[in-house]
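Visitor: Would you be able to build a 3D model of this:
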Amino acid sequence: MNRKELDPESSPEAAFGARIRRLREERGWKQEELAERMGYSGTHISAVETGRKMPTLRFSRSADQIFGTGETADTFERQYREIRHGSLLEGFPQYVGHEGRAVEIRMYEIGIIHGLLQTPEYARVLADSAVRRGVIAPEQAAERTSFLAERQAALVRPRPPSMLVVMDESCIRRRIGGYEVMAGQLDRLLEFAELPNTVLQIAPYEMGERRPFNLPLTLLTLSDLAVVAYAESQMRGHLERDTTAVLPLLTAYHQLQAEALSQAASVAMIREVRKGIL
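Guide: Down below sits the predicted model:
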């Protein structure tokens, strides 16, 4: 049988395929044996191993389950997201791998609504704006919006994560898109606030210097109760796992919640803004 030699350095797809082959051969499995375990054909496994077929999210998660890499820092799902979403900020694909499995999500946002709470129309306006500014290509804009839909869908599960959201008042007052887009987005926030697993608060402008964060921040509590933090600059994202660095951020987030408006007062402010854009 002819065996195609792989060059993992030639492309991200080749690196993914070479890793699949290496782990398979370490276990003494033929392609057909791995295919049966993963629910694919031997031809499909061969195509992924040789870089002729791009892996899918389902394939990547199945590989993580079969090879026991799902709880490691270097999952196949992370590799898949880096392949598919190479235009995203550095560090973001790694964060998303944790986001979809978190049991609790704490978010703070400034200026725009957090992606997990965006309507498709609101997200599309932001992506299209990036295209007009020459930041991304049109096909990358489509990737961003579809990727966001995947992230949101991952949170709709039998036991959804608790979601604690604090957003700066600028998020609801900054007009994105026309009337219909913004009205729909504010309606989405009001619906979100009514869910049993959510808390939504507004950090009003009056907080002034008492606001502890000047950049957006997300804190994820994982199934083992470890907490990781994710923050972005204009150029890159950073996922922080070191407990000594994360705990002060968690303390500051609690202070933010204490200073922010209650959910009832926050909902009242959103409703008032909603009326004002008529």
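Visitor: C-alpha only now, for contacts and for neighbours.
Guide: Noted.
Visitor: Look up the closest residue to the spatially most central residue of the chain, ignoring the ones flanking it.
Guide: Centroid-nearest residue in the chain: residue 96, 3.7 Å away (criterion: CA atoms, centre = their mean). The spatial neighbour of residue 96 that comes closest, neighbours along the chain excluded (CA to CA, 6 or more residues apart in numbering), is residue 151 at 7.6 Å.
Visitor: Distance check, that neighbour against residue 85.
Guide: 13 Å (CA to CA, to the nearest Å).
Visitor: Just the buried positions in stretch 230-239, please.
Guide: 230, 231, 232, 237, 238, 239 (16 or more other CA atoms under 10 Å).
Visitor: Repeat that for stretch 135-148.
Guide: Residues of stretch 135-148 classed as buried by neighbour count (16+ other CA under 10 Å): 136, 137, 140, 141, 143, 144, 145, 148.
Visitor: what does stretch 8-23 give?
Guide: Within stretch 8-23, the residues scored as buried using 16+ other CA under 10 Å are 8, 12, 13, 14, 15, 16, 17, 18, 19, 20, 21.
Visitor: Which pair in those has the greatest spatial separation?
Guide: Taking CA to CA as the measure, the buried residues of stretch 8-23 span a maximum distance of 14.4 Å, between 12 and 21.
Visitor: I have a second one here; can you model it like the first so I can compare?
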Amino acid sequence: MANRKKLNPDESPRAAFGVRLRTLREGRGWTQEDLSDRMGYSATHISGVEIGRRTPTPKFTASADKALGTGESLARQGEAVLNPAILDGFPQFVVQEGRAVEIRLFELGAVPGLFQSSSYAAAIVGGATQRGAITEQQATERLALLTKRQRSLERTPPPQIYAVLDESCIRQQVGGPGVMSEALDRLVDIARLPNTVLQVAPFSLGERRSLNKPLTLATLPDRSQISYAESAHSGQLQRDTRFVSPLMTAYHQLQAEALSQADSIAMINQVRKGMS
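Guide: Now for the predicted structure:
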């Protein structure tokens, strides 16, 4: 028991599944070996699932449901692991984001979540739902988490926020002209806040753009720094300064090349007028 790993179900869907599997097993007074005999999987494999190192496959979850007498509940939870609403690493980052004294972000193709209007955010998750990329429940989870993140910025004192938006963020229409107009108006309002600096990285930067994927950098109260980056299917939280420091340098280079805040607001207003 001395080596028993503590599990945090909020860490990821995979961790939540592991916590539930362990709880169900121990509730019956079974060891991992006992469950192994009933499932046909090795105790090592079961341990890997319980601590979040192994992904529960549909075959595994079906076997676990049968062994534990849980109907199809583990199979349904396993589907959320294979198709999560929230990427691994993101829940942990959100906790740190809520503590950060400085936040630096770069976004491509869409208005950053922290700055999204409610109608814009709803259009984003609505599109994902229509494509079958997420379920209605997952869409609700995403919107709830976004609201929580945005409210965390209202704390006193608020974090200093530096944002660089690729020009595609303001030109890519989401939800139609009305939704986009509201979203751009919100960006201008955010840029006017005393704790926010907003810049646009124009298409003309070309090869001078030092970042090629969305990135968020957070400085914590102890002045340590973390980064979070994601692709369509994975997210990565990084605390190692060997990796974070070069990203911070690239971010500063991007800020130097991007439009000033005044010129950025002028571009946003120009795009906004074109939608009238």
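Visitor: what does the residue nearest to the centre of the first structure align to in the second structure?
Guide: For residue 96 of the first structure, the aligned position in the second structure is occupied by residue 94, per TM-score structural alignment.
Visitor: so which helix or strand takes in that match?
Guide: helix 90-97 (DSSP states H and E).
Visitor: now residue 8 of the first structure
Guide: Under the assignment here (DSSP H and E), residue 8 of the first structure is part of no helix and no strand.
Visitor: That one and residue 167 of the first structure, how far apart?
Guide: 43 Å.
Visitor: where do the helices sit along the stretch 1-150 of the first structure?
Guide: 12-26, 31-38, 42-49, 57-67, 76-84, 92-99, 120-132, 138-154 (DSSP state H, counting those that start in this stretch).
Visitor: how far is the longest one from where the chain is centred?
Guide: Using CA atoms, centre = their mean, to the nearest Å, we find the averaged C-alpha position of helix 138-154 of the first structure to lie 10 Å away from the chain's own average C-alpha position.
Visitor: Tell me the counterpart residues of it in the second structure, please.
Guide: Helix 138-154 of the first structure maps onto residues 136-152 of the second structure, going by TM-score structural alignment.
Visitor: what does the third one give?
Guide: Following TM-score structural alignment, helix 42-49 of the first structure has no partner segment in the second structure.
Visitor: Show me which residues of that helix are buried.
Guide: Quick answer for helix 42-49 of the first structure (16+ other CA under 10 Å): 45, 46, 48, 49.
Visitor: related to what we said a few turns ago, just the angle for the helix holding residue 94 of the second structure relative to helix 136-152, thanks.
Guide: 10 degrees (axes from the mean of the first three to the mean of the last three CA atoms, to 10 degrees).
Visitor: And helix 90-97 of the second structure against the first structure, how far off on average?
Guide: Here the mean offset of helix 90-97 of the second structure against the first structure after fitting is 0.9 Å, by mean CA distance after the TM-score superposition for the first structure.
Visitor: so what secondary structure elements neighbour that helix?
Guide: If contacts are counted by 3 or more CA pairs under 8 Å, 6 or more residues apart in numbering; DSSP states H and E, helix 90-97 of the second structure sits against strand 235-238.
Visitor: so how far does the strand it packs on sit from its counterpart in the first structure?
Guide: Looks like 0.5 Å for strand 235-238 of the second structure (mean CA distance after the TM-score superposition for the first structure).
Visitor: so where in the first structure does that strand end up aligned?
Guide: So strand 235-238 of the second structure sits over residues 237-240 in the first structure, by TM-score structural alignment.
Visitor: I'd like to know how many residues surround whatever residue of the second structure lines up with residue 129 of the first structure.
Guide: Aligned counterpart of residue 129 of the first structure in the second structure: residue 127 (TM-score structural alignment). Applying other CA atoms under 10 Å, we find 15 residues neighbouring residue 127 of the second structure.
Visitor: For residue 79 of the second structure, see how far away residue 127 of the second structure is.
Guide: Taking CA to CA, one finds residue 127 of the second structure at 20 Å from residue 79 of the second structure.
Visitor: Check residue 106 of the second structure too.
Guide: 31 Å.
Visitor: ok, now residue 64 of the second structure?
Guide: Taking CA to CA, one finds residue 64 of the second structure at 14 Å from residue 79 of the second structure.
Visitor: Having no further points to raise, I will conclude here.
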